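>>> dropping a prediction and its sequence here:
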Amino acid sequence: MKEDFLHYLWKFKKFDALNLKTFNNEEITISNSGQYLELAGPDFFNAQITIGTQKWAGNVEIHLKSSDWYVHHHEKDTNYENVILHVVWEHDTEIFRSDNSEIPVLELKDYVEKDTIENYQSLMALKSWIFCENQLKNIDEFVFKNWQERLFFERLERKSKPVFDVLEQTNRDWEAVLFCLLAKNFGLNTNGDTFLKIAQSIPFSIIRKESFEEENLEALIFGVSGLLDSEKEDNYFKDLKFRYLYLLNKYQIQKICREPLQFFKHRPDNFPTIRLSQLANLYHSQQNLFSKISTLSSLKDIYEVFQVCTSKYWLNHYQFDKESPKKKKPLSKSFIDLIVINTIIPLQFAFAKSQGKEISEDLISLLNEVAPEKNAIIDKFRSFGIQPKSAFETQSLLQLKNEYCTKSKCLECAIGMELLKKS
């Protein structure tokens, strides 16, 4: 038995609410069970309860045992002075306010049906991955679909927070925000944070001015990244370094990224040299990029905008001074899908939010065009009979696993609550 189960029982009145009595045999009538706060202080705020003939307005605190009041040191906390009812599973000691008046106690265990307890115990039985893995595929489709939408927007709210953080750092320049977020996502998980620092090291006004010269953009990005720090015989390397040193002096760039880029364990097409060249080529070929993608609602149109490759040098190189067989290296559709999921959707959401616009349906529609993601978490859900058809569904499942299943928040999950209703 966990305390959050008692919160669930009280919040949704999953007990015999018509025949309640305090431990001292006074009748209890609940007019309002209060607001569930999940913050410091009592569990339920501003409840309205009649005990005996006296009507009370105040807070409700919930514990497994009455003595937990003292275990949690509530007797020393003035936030608990206005508790009008102490709801417990088992009453083992009296609790008093600072004026020595006793706090009424409701011992809940005698008012909860056996089926409700058994459903809870079944749900919270020992898990191998998530608690409801054997029951997940039997959840009502309407409940599951509605919950997916809520999960998606919870995840989107979290993803939009870094957007607003970067917005403040760039003096509310949305084009600069996009450049930083794209850089981070071009670096993938391994080099993402370093790519972000590279982008933040170059004032976006310089990117704007130099975007007409692809070699200058590449020189700036490669130079700030530290990839031009050594000495090489390669003529292209020497040209980039010359350009970089000129631009460094011209713009008096002070903030240089000195974190090493990772090549290890990457497929060659994901080498940081290739991704940085593609990023430079994107900003050479697409001016005012944010103005274009902020309103795009078709995956086909997004694919067209991101039809970029590396510069010519990288057609037969993956690293400086090491020639390789000639190969064109465009952004793949699967890579652009990641850009849509991790950059374009959060950015469009944040921009609309900043303007007070509602584009929820448009975002869902766009993400429903994107193929479902492939990773270990999604594979696991597939093994339980959940077959996502789009990135909208996989994003929802990732939120479900990371924020609910992993944290055992079954009683805050629509799926967990639906399973508790079943007898």
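That came through, no problem.

>>> C-alpha only now, for contacts and for neighbours.
Fine.

>>> can you give me the end-to-end distance of stretch 223-238?
Start-to-end span of stretch 223-238 (CA to CA, to the nearest Å) is 11 Å.

>>> from the chain's centroid, how far away is it?
Taking CA atoms, centre = their mean, to the nearest Å, the mean C-alpha location of stretch 223-238 is offset from the chain mean by 38 Å.

>>> and here's the other structure:
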Amino acid sequence: MQEDFLHYLWQYKKFDILNIKTSNQESISILSVGQHNLNSGPDFFNSKLKIGDQLWAGNVEIHINSSDWYVHNHENDAAYDNVILHVVWEHDTDVFRKDNVVIPTLELKYFVEKKALANYHNLFSKPGTWVNCESDFINIDDFTIKNWLERLYFERLERKAFDINALLLESKNDWEAVLFKMLAKSFGSRVNGDAFLSIAKSANFSVVRKLQSKQMQLEALFFGQSNLLDKEVEEAYVKELLKEYTFLQQKFKLQKEGVSPIQFFRLRPPNFPTIRLSQLARLYCSEQNIFSKVIDTNTLSDFYNLFAVSTSAFWETHYTFNKVSKSRKKIVAKPFIDLLLINTIIPLKFSYAKYQGKQIDDSIIKLISELKSEKNNIVNKFNSLKKVSFSALDSQGLIQLKNEYCSKNKCLQCAIGSKLLNK
């Protein structure tokens, strides 16, 4: 038995509300269950009850056992002085207010609907499954899943907005600098994302602004700060990079403290950090005021045009500094731009709209829904239970569902779990 289940029973009145009585056999009439409190303090605020002939307004506290009141030291917490009803599964001891009056107790196990209890046990009694609802997921209607995934997607955006706000504070409210750091992390992808972010943080964004019209200097900055410049290579391009970086290092007093090492291991050559850093430099060399363009752009085709940048000429015949490869123009591909949109651009647009007090949910839904569903272990597994992911909105919602609900056994706070409990 989980305490969350008792919260669910109380909130949705999944018990015989017409005949409930306290442990002292006084009748209880529920005028309002109150407001569910997910923070510290009593579980439900501002409840309204009639116990016997007395009307009460106050808070409701819920426990598995009555004695949990003392286990949690509520008797010493003034926040619980206004509790008017103690709802428990097992009443094993009386609980007293500070004036030594017994707090009325509702022992819920005698009044719960058998169907609700059976559905609860069915949902939580399947150890070893990937998710608790694994065998029942296929039976959930599409409308419930679609609406829940949309809500979960915005829940995920809210979490990302929290991280973006931290970057904004760190960047002294410079949104252009925030975008640069986020783009750097995204260009590093999963393997080098944190390393690229550390590179972006290692030099003030004002330096990038000053070098934006000079790709050689931008590349020298990025490669130098990432410790990738190979002093042993005799190529004229590399020697020029070293010369430029030495100059920049002295001029801007550049430091490398806190920069994480770059990885090449298990990366396909088009994703090598050398290629991505050159593309990032080209982006900032070819586009001014990228933040404004990102905020003003709303169509997928325009985003593809904005981010379809290539490397400098040297990298058309190289993947690393010391080895020549077949000549090939290395342009940022659409699947990679899709990831930029999912992980950077749309979260940034959402956060900036919140910052300005604007509502752009409809345009965000339109844009994210045009992107193909991601393919990863979580999405693939849900799709094996039932085909539910048709766009990036769905796949992002499924990631949020698995990580924040399924893996934490929060079925009682999940629309799918609630549907199964109510069947």
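Good, I have the coordinates. These numbers were taken from a predicted model, which means no experiment stands behind them.

>>> mind checking the TM-score on these two?
Once superposed, the chains reach a TM-score of 0.96 (TM-score structural alignment, normalised by the length of the first structure), with 422 aligned residues with a CA RMSD of 1.5 Å.

>>> which strands or helices does the longest strand belonging to the first structure pack on?
For the first structure, the longest strand by residue count, based on DSSP state E, is strand 54-65. In this structure, strand 54-65 of the first structure makes packing contacts with helix 3-11, strand 44-51, strand 83-90, judged by 3 or more CA pairs under 8 Å, 6 or more residues apart in numbering; DSSP states H and E.

>>> neighbours around residue 358 of the first structure, how many?
11 (other CA atoms under 10 Å).

>>> can you tell me the closest non-neighbouring residue to it?
residue 352 (6.6 Å; CA to CA, 6 or more residues apart in numbering).

>>> name the element the counterpart of the one you found in the second structure belongs to?
Aligned counterpart of residue 352 of the first structure in the second structure: residue 353 (TM-score structural alignment). Using DSSP states H and E, the element containing residue 353 of the second structure is helix 346-356.

>>> just want the angle from the very next helix or strand once past that helix to helix 346-356.
Proceeding N to C from helix 346-356 of the second structure, the next assigned helix or strand is helix 361-369, under DSSP H and E. Angle of helix 361-369 of the second structure versus helix 346-356, following axes from the mean of the first three to the mean of the last three CA atoms, to 10 degrees, is 170 degrees.

>>> buried sites along the following helix or strand past helix 361-369 of the second structure?
Using DSSP H and E, the helix or strand that follows helix 361-369 of the second structure towards the C-terminus is helix 377-385. For helix 377-385 of the second structure, the neighbour count (16 or more other CA atoms under 10 Å) marks 378-380, 382-383 as buried.

>>> residue 45 is in contact with residue 36 of the first structure, correct?
Yes: using CA atoms under 8 Å, residue 36 of the first structure is in contact with residue 45, at 6.6 Å.

>>> give me the more crowded residue out of these two.
residue 45 (20 against 17).

>>> residues in contact with the more buried one?
34-37, 58-60 (CA atoms under 8 Å, 6 or more residues apart in numbering).

>>> measure residue 314 of the first structure to residue 205 of the first structure for me?
Applying CA to CA to residue 314 of the first structure and residue 205 of the first structure gives a distance of 26 Å.

>>> which one of those two has more residues nearby?
residue 314 (21 against 11).

>>> for the counterpart of that one in the second structure, which non-adjacent residue is closest in space?
Residue pairing (TM-score structural alignment): residue 314 of the first structure is matched to residue 315 of the second structure. Once flanking residues are discounted, residue 315 of the second structure sits nearest to residue 275: 6.8 Å by CA to CA, 6+ apart.
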